[in-house]
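Chemist: quick one, structure for this:
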Amino acid sequence: MSDDAQQPTSASGAADRRSAPDADVVEICRDLIRIDTCNYGNGQGDGPGERDAAEYVAGLLSEAGLEPLMFEPEPRRTSVVARWEGADPNAEPLLVHGHLDVVPAIAADWSVDPFAGEIKDGCLWGRGAVDMKDFDAMVLSVLKARARDGRPPRRPVVLAFTADEEAGSRKGAHWLVEKHPEILDGCTEAIGEVGGFSLTVRDDLRLYPVQTAEKGMAWMRMRAKGTAGHGSMRNDDNSVTELAAAVARIGAHKWPVRLTPSVRAFLAEVSDALGVDLNADDPSDVEATLARLGSVSRAIGATLSNTANPTMLDAGYKANVIPGEATAIIDGRFVPGGEEEFLATIDGLIGDKVAREILNYDVATETEFAGALVEAMKSSLVAEDPQGRAVPYLMFGGTDGKAWSRLGIQCFGFAPLRLPPDLDFVGMFHGIDERVPTDALEFGARVMDRFLDQA
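Modeler: Below is the predicted model of the structure:
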């Protein structure tokens, strides 16, 4: 920890004795990981729900003097919201949000128990370590420290810890927006996942991508119908054949590059950092430049165009029976402004004999990388990492920000982590052996503490 983080200097020149904002972050994150909040998604069972984690968070909020509100659209699908008053009570409140649910983890695939919160090799291991119990822990650790010292944030903060983000937020953030928008009264800006993690591009420079946009989502079921019959006979109306051909066409399709303002701004920053002349309108030049970024190039590469990946197949019940129906699930994502082209392309690829059904749909969002909140992100990062530079980027997945944006809230991804250059951070999301360096957690808490003084 830096000396100035422990003892900031007041205007009078005296050193203020302050509680360390990073003191509890590792332990809080560990506690949260040990609470199983696996979200199995629509139609796949309820899972344990978020109730236990929500009660844990509510306890910390209460200890800090806040009054948490618990919301449950269904039993044990629990979100927690609290208002943290600021030094300037007349300022617009800032929404700070994180989700409590995680994707499932199969213990046999892991080298550690995914719900034990084990610390080894300088990292905290477990499901949710980076998605996103790390950010929840940063916020709660900073809250505890500031409550001990009687230090409010500069402006009021609405803290939201939500359910169901991993299945589209329908029982979490979207439900809150629809049923209880009053809890967000006055909020025009928000921070949450996924952004603020470091990307080492030179020995003397780390970029910290801040999410200013995210792709839209269209999870789809493809349904092919045919004539059922005996597996030994010729059948020119086979549902499996029709579906397989459509799925193959979707999986093999090469989507054209569509660069949004956020992507162009990110590429400009990367080309400057690498000292290369990048032609953003030349796909081969863009791909070659991104390849120099290492493992993160997969995530950034996914933001250059729409994408559609087959993820599930279902057909038949016996080897010698041709089924009358076959289905497939497609995970579709579209860039801001690319929705119409995406759906038209999908319909062209599946043809007339396969029907498309939307399972889960949400909008693409994009906002400008400018304003006082962005300046607060930049300065708080540089104060803890003088070799860091905040840059905008388009996030490859989706977050609760899609729900908040329905109320006109400007959403950013800012969960700061200074990471070692060789860590495949993007691979941690929904991956096996998910983990986060403990010193990165502490870094994030210190940045967040500074940020709340300036935001």
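
Chemist: contacts and neighbour counts: CA atoms only from here.
Modeler: OK.

Chemist: so how far is Leu304 from Met395?
Modeler: 10 Å (CA to CA, to the nearest Å).

Chemist: and the two? which has more neighbours close in?
Modeler: Neighbour totals were compared for Met395 and Leu304, and Met395 leads with 27 against 23 (other CA atoms under 10 Å).

Chemist: so the more buried one touches Gln211, yeah?
Modeler: Yes: taking CA atoms under 8 Å as the definition, Met395 is a contact partner of Gln211 at 6.0 Å.

Chemist: got any residues that touch both of these two?
Modeler: Val194 (CA atoms under 8 Å, 6 or more residues apart in numbering).

Chemist: number of residues surrounding Asp16?
Modeler: Asp16, neighbours per other CA under 10 Å, totals 12.

Chemist: pull the contacting residues for Ala53.
Modeler: Leu32, Ile35, Thr37, Leu100.

Chemist: next, the structure of the following sequence, for comparison with the previous one:
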Amino acid sequence: MTDRSNPAAEVVQLCSELIRIDTSNYGPDGSSGERPASEYYAEKLAEVGIESQLFEAAPNRTNLVAHWQPDGCDASLPPLLIHGHLDVVPAQASDWQVDPFAGEVKDGCVWGRGAVDMKDFDAIVLSVVRDRVRSGRAPRRPIRLIMTADEEAGSEVGAHWLVEHHPDLIADCTEAIGEVGGFSLTVRDDLRLYLVQVAEKGLAWLNLIADGTAGHGSMRNPDNAVTALAGAVARIGAYDWPHRIHPAQQAFLDAVEDALGIEINADSVEESLARLGTVARMVGATMSNTANPTMLRAGYKVNVIPGQAVAGLDGRFIPGYEEEFFDTITELLGDKVRYEIANRHIAVETEFSGALVEAMQACLQAEDAQAKAVPFLMSGGTDAKGWSTLGVRCFGFAPLQLPPDLDFVAMFHGVDERVPTASLEFGARVLDRFLDQA
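Modeler: As a prediction, this is how the structure comes out:
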């Protein structure tokens, strides 16, 4: 075994090159494809002797799986699943300062769609693995690398398809790391909290449907589908969901209270955490179930009352409160509106404990003496929803030390998405240490 090499040597270049491969995911009704990025990733692994398998649920919707079990790792241990996704949400170039698919390095950052969601971590993993192979440094245990398609549209031809059709690829893994977590939040000059995701809200995308009597727009109509739907949408939009504080959420709030010397009021958490920047919005969204009307469809002519009106609803529920979510939605809809489930996935949770968590803390502190790892509950969803159905403990741990003034939360799906090059290099060093201990 050689001395520690430089796992961060090519991470910036790899991130830029991945961004240049446009893998925009327009959803099931649009054109998209991850195959070029999967082939790029497979080629980079092949350069250091790691073979990959490519799996497709649909043409060009490509998932990559690689087994890395070199001499020197403890083959008696279950593989650690390290996962990322290769698709990104679309970007409108006219809104950006730079071409969103140029992977430009500017002002100390790599710019482009996917820079933080999540081609940054994809590049970190690739950089570390390639360096360790070249320098002859085996990980402590076998590694299962999975880079998926379709995470940005619900993972139906990605992680969930792999779990359903190829569960043997994941079933021997007991723990996993991926997005979203491991990023820093500076709360004092001498303290950075690194948020490790141990739970994420469940997902319920619903179609709210009102059926009525079609007719002429000039006539009275007590059975107007638009009126019924509008009332239901207004009730849901105005509903004040009760607080449901998950243990991971409480642990995060306790850590912030201790760090800032304040008491956080659950009724005004975003105001209480205002000094932490836009992360306060993310915390506020995980204090309760949420339901946001997002789409409306009705009618085809202004003087025709339609027989049906439909709304789209994005619902998210705290682990353990799925039944409460659907019961509340049913009550708010009333008698004239029903719902159909367009997409539904479980909430995910695990405990912030064990050897893997201890390794995270140790590796963060080795690179940042002011680091403290804390758990958190995320409002969005990840591929962990798929892996966890097979019993895998999933953590969001894609380490990044961030400048205090970077609006990191706004980078996700935002205009001018970018990641500091120093953060990428930090993440590579932390992950490299982590593979020695995980």
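
Chemist: need the TM-score between these chains.
Modeler: Overlay of the two chains. TM-score (TM-score structural alignment, normalised by the length of structure 2): 0.97; 436 aligned residues with a CA RMSD of 1.3 Å.

Chemist: ok, back up a step: okay, the contacts of Ala53 of structure 1 in CSV with neighbour count, distance to Val447 of structure 1 and secondary structure next?
Modeler: Formatted as CSV, the contacts of Ala53 of structure 1 follow (neighbours: other CA atoms under 10 Å; distance: CA to CA, whole Å; DSSP: H, G, I helix; E, B strand; the rest coil):
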residue, neighbour count, distance to Val447 of structure 1, secondary structure
Leu32, 28, 21, helix
Ile35, 21, 26, coil
Thr37, 27, 27, coil
Leu100, 35, 22, coil
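
Chemist: okay, those in CSV with distance to Gly324 of structure 1 next?
Modeler: What follows is these, written out as CSV (distance: CA to CA, whole Å):
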residue, distance to Gly324 of structure 1
Leu32, 46
Ile35, 43
Thr37, 38
Leu100, 41
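
Chemist: roughly how far apart are the counterpart of Met132 of structure 1 in structure 2 and Gln53 of structure 2?
Modeler: Using TM-score structural alignment as the criterion, Met132 of structure 1 maps onto Met118 of structure 2. Shown here: Met118 of structure 2 relative to Gln53 of structure 2, a distance of 21 Å by CA to CA.

Chemist: among those two, which residue is more densely surrounded?
Modeler: Met118 (23 against 14).

Chemist: does that one touch Val89 like I think?
Modeler: No: using CA under 8 Å as the test, Met118 of structure 2 is too far from Val89 to be in contact (10.4 Å).

Chemist: quick one, strands of the stretch 251-400 of structure 1?
Modeler: Applying DSSP state E, counting those that start in this stretch to the stretch 251-400 of structure 1 gives strands spanning 307-315, 321-322, 325-334, 354-362, 365-366, 388-395.

Chemist: the last one against structure 2, how far on average?
Modeler: Read that as strand 388-395 of structure 1. Here strand 388-395 of structure 1, set against structure 2 after superposition, deviates by a mean of 0.5 Å using mean CA distance after the TM-score superposition for structure 1.

Chemist: what's the residue nearest the centre of structure 2 in contact with, if anything?
Modeler: Central residue of structure 2 (CA atoms, centre = their mean): Thr382, 4.2 Å from the mean position. By CA under 8 Å, 6+ apart, the residues touching Thr382 of structure 2 are Glu151, Glu179, Val180.

Chemist: show me which of these is closest to Val12 of structure 2.
Modeler: Glu179 (18.4 Å; CA to CA).

Chemist: quick one: contacts for the aligned residue in structure 1 for that closest one?
Modeler: Glu179 of structure 2 maps onto Glu193 in structure 1 when the alignment is built from TM-score structural alignment. Contacts of Glu193 of structure 1 were listed using CA under 8 Å, 6+ apart, and they are Gly98, Met132, Phe135, Gln211, Thr399, Phe412, Gly413, Phe414, Ala415.

Chemist: element containing the third one?
Modeler: In this assignment (DSSP states H and E), Phe135 of structure 1 forms part of helix 133-149.

Chemist: show me what Glu322 of structure 2 lines up with in structure 1.
Modeler: For Glu322 of structure 2, the residue aligned by TM-score structural alignment is Glu339.

Chemist: hang on, I meant Asp407 of structure 2
Modeler: Using TM-score structural alignment, Asp407 of structure 2 lines up with Asp424 in structure 1.

Chemist: burial count for the residue lying closest to that match once chain neighbours are set aside?
Modeler: Distance criterion CA to CA, 6 or more residues apart in numbering; nearest residue to Asp424 of structure 1, sequence neighbours excluded, is Ser295 at 5.9 Å. Neighbourhood size, Ser295 of structure 1 [other CA under 10 Å]: 16.

Chemist: ok, the one 10 residues further on next?
Modeler: When neighbours are counted by other CA under 10 Å, Ser305 of structure 1 registers 21.

Chemist: please enumerate the helices of the stretch 51-200 of structure 1.
Modeler: 51-63, 133-149, 173-179 (DSSP state H, counting those that start in this stretch).

Chemist: residue contacts, the equivalent of Met360 of structure 2 over in structure 1?
Modeler: With TM-score structural alignment as the criterion, Met360 of structure 2 lines up with Met377 in structure 1. Contact partners of Met377 of structure 1, counting by CA under 8 Å, 6+ apart, are Ala390, Phe414, Phe451, Ala455.
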